[in-house]
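Colleague: how would this look folded up:
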Amino acid sequence: MLIGEVSRRSGVSTRMLRHYDALGLVKPTIRTSGGYREYSADDIRRLFHVECLRTLGLTLNEAKRALDEPDFAPAELVGELIRHTRARIAAEEELLRKLERVDAAAPAQWGDVMGIVTLLRELESESGGRRQQAVLAQNEGASLPVDALVEAVLSEDDPNVAGALLWSLARAGGAGLTDLAVGLDSAVVEVRRRATAAIAAVPAAEATVLLRRALNDSDVTVRDRAALALGSRHVAEAVPALLEMVVEGRSDVEAAEVLGLLAEVAASADDIVPAMQDLLANTADAPKRLRITQALAEIPGAAAREALAELADDADRTIAATASAILHTRDRRKI
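Modeller: Sure, this is the predicted structure:
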């Protein structure tokens, strides 16, 4: 069979067949009466063996060794091909993921595409400063790869970078909440904490629903973050958790401020003050009672003032002095 017919039947170009011949990989072994070189059945069989090995990723030299060396052991080479193929597939999947993120951000101009690609690349940097700068450098109206930002915020342990990511996600509104909700169900407590902080930064109503879920988390830090965020959104459901924070001394000043806000706009002071008085009556722990007394300073209304007046006569001098000082401050504000 002459070279042209071999090319037609095998799909290998005549140029490649000549290259195989020059390498000694597949050489036509028959001479016609006219002096042309012709491929025998064995030559054709070898050609198909070469093509088969090439589909596995072997180079031409490796294919030649495999066919010509009787003691050639394929296992090691095949194992290496497997490793290279897996690495190539991983690289292709990473490229696909980046392309999908660019597409999801719906960039309007090539400049937007470049900005997204730059952000994605910098988010992989080992430098916290570079990651932070990349997030903060995004223009106000720029398209954002929200899923990439969510992935980053759920894994970021640098507080400065995390703050920048929270700011960026807040700009995106509720776009990342579905992915952040997955973070709330993570078995890793740090991921749940980061998810709660990120959800708290999003003003959308859907975020409030997720924060209610976080309020029942087994981790106290998650619960505290959810309580502060819910209280700031005027959700009275957060009151028990906020009171616990005051009693236990976990961000008690901030919790007291949020309780004061709730007393003004979401629940009456008369609902919160009795709960605080019950806590005072049911604990003999001086530091806890002092924190509750100090928290009453943030609660507006007559009920809180009456509770403080009673505490001004408390047997604990520190608590009595604290209550008196709070009352004095309140009275001066009225003047």
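Colleague: CA only for contacts and neighbour counts going forward, please
Modeller: Will do.
Colleague: quick one: end-to-end distance for stretch 309-318.
Modeller: For stretch 309-318, the separation between the terminal residues is 14 Å (C-alpha to C-alpha, to the nearest Å).
Colleague: which SSE is the most centrally placed residue in the chain in?
Modeller: Geometric centre of the chain, nearest residue: residue 151, 2.0 Å, by C-alpha atoms, centre = their mean. Using DSSP states H and E, residue 151 sits within helix 146-155.
Colleague: next, the structure of the following sequence, for comparison with the previous one:
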Amino acid sequence: MLIGEVARRSGVSTRMLRHYDALGLVRPTGRTVGGYREYSAEDVRRIFHVESLRSLGLSLKQIGRALEDPAFTPSALVGDLIRWTEDRLERERELLERLRAVDASAPTGWQDVLRIVELMQGLGSASAARRQQAVLARPEDGPVPAELLARAVLAESDPNVAGALRWALARSGGDGVAALAAGARSQDAGIRRRAVLALAGTPEAPGATAALVDALGDPDPTVRGHAALALGRRGVAAAVPVLVGMVVEGVHDVDAAEVLGTLSRDPGRGSRILTALADELAEPTADSATRIRLTQALVELPGTGARETLRPLARDDDPAVALVASAFLTVLDERCSGNPA
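Modeller: Sure thing, here's the model as predicted:
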């Protein structure tokens, strides 16, 4: 089979076939009377073997060793190829993210492009101080892609830099909620915590509240707590069970009690919150510290229901609970008598 026909059947150009011949990788078995290369069926099979190995990323030198050296085992080489490919893909992924960030900023000139690249370089610094400076010193004369800031928030472990990034994200005027919502579903609890904190700072962004509601079912108590506090401040009743649980567990219980008090201004919700706290007080497994926290939470609730619940607690068998309830009941009675309305 002559070289032209081999090229047509194999899809390998005649130029590459000549190159294989020059390297000794695939040499045609014979020559015609006129001196043209003539390939046998075995030669063609070898061409396909070469092309198969090239598709895995092997160099022509590596392919030659693989085909000729029986001691050249594939395991180590394939492992190296996997690592090289992973490194290359990571570099290309980073480049793709940079290009998307630049594109999202809708640059009108190269100065805009350079500004975004400079910000990305600053955010990628190993120095927390430089990362924070990159956020706080950014110019106000051009938009910064919210998605870029959102990704930086999710990756940032330094609390000061994270705070600056959340501030910048809230002021960016863009919508980084999609990236934050994806972060809230991460396998990494730390990323989910950062995502929920950032979502809490974007109350006007579409989808932020829905993402926080989803986070109420998170297995991590810190994620649930951040979501519940943010939702409670937005008046979302779905946060009530988690907020009551925070009071019971003593995790940000003061903040949770204050938010429950705010939610209780709605009469319908107030009744349900009062019942939930009273039910927890009646739990036989509740220890003294838990019942004291629940008693303190009752004081935040408006109306007379909390006072009526506190009265029997002032005579509780637990002296510590009785003392706290009595003190708060006195405060509430004085507050009520001083303001009859």
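Colleague: tm score of chain vs chain?
Modeller: After superposition, the two chains reach a TM-score (TM-score structural alignment, normalised by the length of the first structure) of 0.69; 265 aligned residues with a C-alpha RMSD of 3.3 Å.
Colleague: thinking again about what came up before, got the contact list for the helix or strand following the helix holding residue 151 of the first structure?
Modeller: Counting by DSSP H and E, the element after helix 146-155 of the first structure in chain order, helix or strand, is helix 159-171. Residues from elsewhere that reach helix 159-171 of the first structure (C-alpha atoms under 8 Å, 6 or more residues apart in numbering): 128-129, 131-132, 135-136, 146, 149-150, 152-153, 156, 176, 197-198, 201-203.
Colleague: SS state for residue 286 of the second structure?
Modeller: coil (DSSP: H, G, I helix; E, B strand; the rest coil).
Colleague: in stretch 282-293 of the first structure, what's buried?
Modeller: 288-293 (16 or more other C-alpha atoms under 10 Å).
Colleague: how many residues are close by the nearest residue to residue 253 of the second structure once chain neighbours are set aside?
Modeller: In space, and not counting its chain neighbours, residue 253 of the second structure is closest to residue 247: 4.3 Å by C-alpha to C-alpha, 6 or more residues apart in numbering. By other C-alpha atoms under 10 Å, the residues close to residue 247 of the second structure number 26.
Colleague: so what's residue 247 of the second structure up against?
Modeller: Here residue 247 of the second structure is in contact with 253-254, 256-257, 290, 293-294, 297 (C-alpha under 8 Å, 6+ apart).
Colleague: among those residues, which two are most distant?
Modeller: Greatest spatial distance in the contacts of residue 247 of the second structure: 256 and 290, 13.8 Å, computed using C-alpha to C-alpha.
Colleague: can you tell me how far the residue nearest to residue 253 of the second structure is from residue 120 of the second structure?
Modeller: In terms of C-alpha to C-alpha, residue 247 of the second structure sits 41 Å off from residue 120 of the second structure.
Colleague: for the second structure, which helix is longest?
Modeller: Of all the elements of type helix in the second structure, the one with the most residues (DSSP state H) is helix 74-104.
Colleague: against which helices or strands is the next helix or strand after that helix packed?
Modeller: Next along the chain after helix 74-104 of the second structure, taking DSSP H and E as the criterion, comes helix 110-123. Helix 110-123 of the second structure is packed against helix 74-104, helix 128-136, with contacts defined by 3 or more C-alpha pairs under 8 Å, 6 or more residues apart in numbering; DSSP states H and E.
Colleague: nearest to residue 263 of the second structure, of the ones you listed?
Modeller: Nearest of these (C-alpha to C-alpha): helix 128-136, 35.1 Å.
Colleague: ok, now which ones touch the nearest residue to residue 244 of the second structure once chain neighbours are set aside?
Modeller: Nearest residue to residue 244 of the second structure, sequence neighbours excluded (C-alpha to C-alpha, 6+ apart): residue 277, at 6.8 Å. Contact partners of residue 277 of the second structure, counting by C-alpha under 8 Å, 6+ apart, are 244, 294, 297-298.
Colleague: make a ChimeraX selection of the buried ones in those.
Modeller: To isolate the buried members of the contacts of residue 277 of the second structure in ChimeraX, using 16+ other C-alpha under 10 Å:
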select :244,294,297,298
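Colleague: which one among the contacts of residue 277 of the second structure gets closest to residue 308 of the second structure?
Modeller: Nearest to residue 308 of the second structure among the contacts of residue 277 of the second structure, with distances taken as C-alpha to C-alpha, is residue 298, at 10.2 Å.
Colleague: and that closest one, what pairs with it in the first structure?
Modeller: Matched across to the first structure, residue 298 of the second structure falls on residue 296, judged by TM-score structural alignment.
Colleague: quick one, what contacts its match?
Modeller: Residue 296 of the first structure neighbours (C-alpha under 8 Å, 6+ apart): 256, 273, 304, 308.
Colleague: how close does it get to residue 252 of the first structure?
Modeller: Taking C-alpha to C-alpha, one finds residue 296 of the first structure at 12 Å from residue 252 of the first structure.
Colleague: residue 225 of the first structure now?
Modeller: 12 Å.
Colleague: any of the contacts of helix 159-171 of the first structure buried? List them.
Modeller: By 16+ other C-alpha under 10 Å, these give 128, 131-132, 135-136, 146, 149-150, 152-153, 156, 176, 197-198, 201-202 as buried.
Colleague: quick one: which of those is nearest residue 183 of the first structure?
Modeller: Looking across these and measuring by C-alpha to C-alpha, the closest to residue 183 of the first structure is residue 150, at 9.2 Å.
Colleague: got the contact list for the aligned partner of the closest one in the second structure?
Modeller: With TM-score structural alignment as the criterion, residue 150 of the first structure lines up with residue 150 in the second structure. Listed by C-alpha under 8 Å, 6+ apart, the contact set of residue 150 of the second structure reads 165, 169, 176-177, 179-180.
Colleague: one more time with 6 Å
Modeller: Shown in contact with residue 150 of the second structure (C-alpha atoms under 6 Å, 6 or more residues apart in numbering): residue 176.
Colleague: related to what we said a few turns ago, am I right that the residue nearest to residue 244 of the second structure is in a helix?
Modeller: Yes: the assignment for residue 277 of the second structure (three-state DSSP) places it in a helix.
Colleague: give the aligned equivalent of it in the first structure.
Modeller: In the first structure, residue 277 of the second structure lands on residue 276 (TM-score structural alignment).
Colleague: which parts of the stretch 151-300 of the first structure are strands?
Modeller: With strands called from DSSP state E, counting those that start in this stretch, the stretch 151-300 of the first structure shows none.
Colleague: quick one, helices of it?
Modeller: Taking DSSP state H, counting those that start in this stretch to define them, one finds helices in the stretch 151-300 of the first structure at 159-171, 177-184, 189-200, 205-214, 220-232, 239-248, 252-265, 269-281, 286-296.
Colleague: great, nothing more from me.
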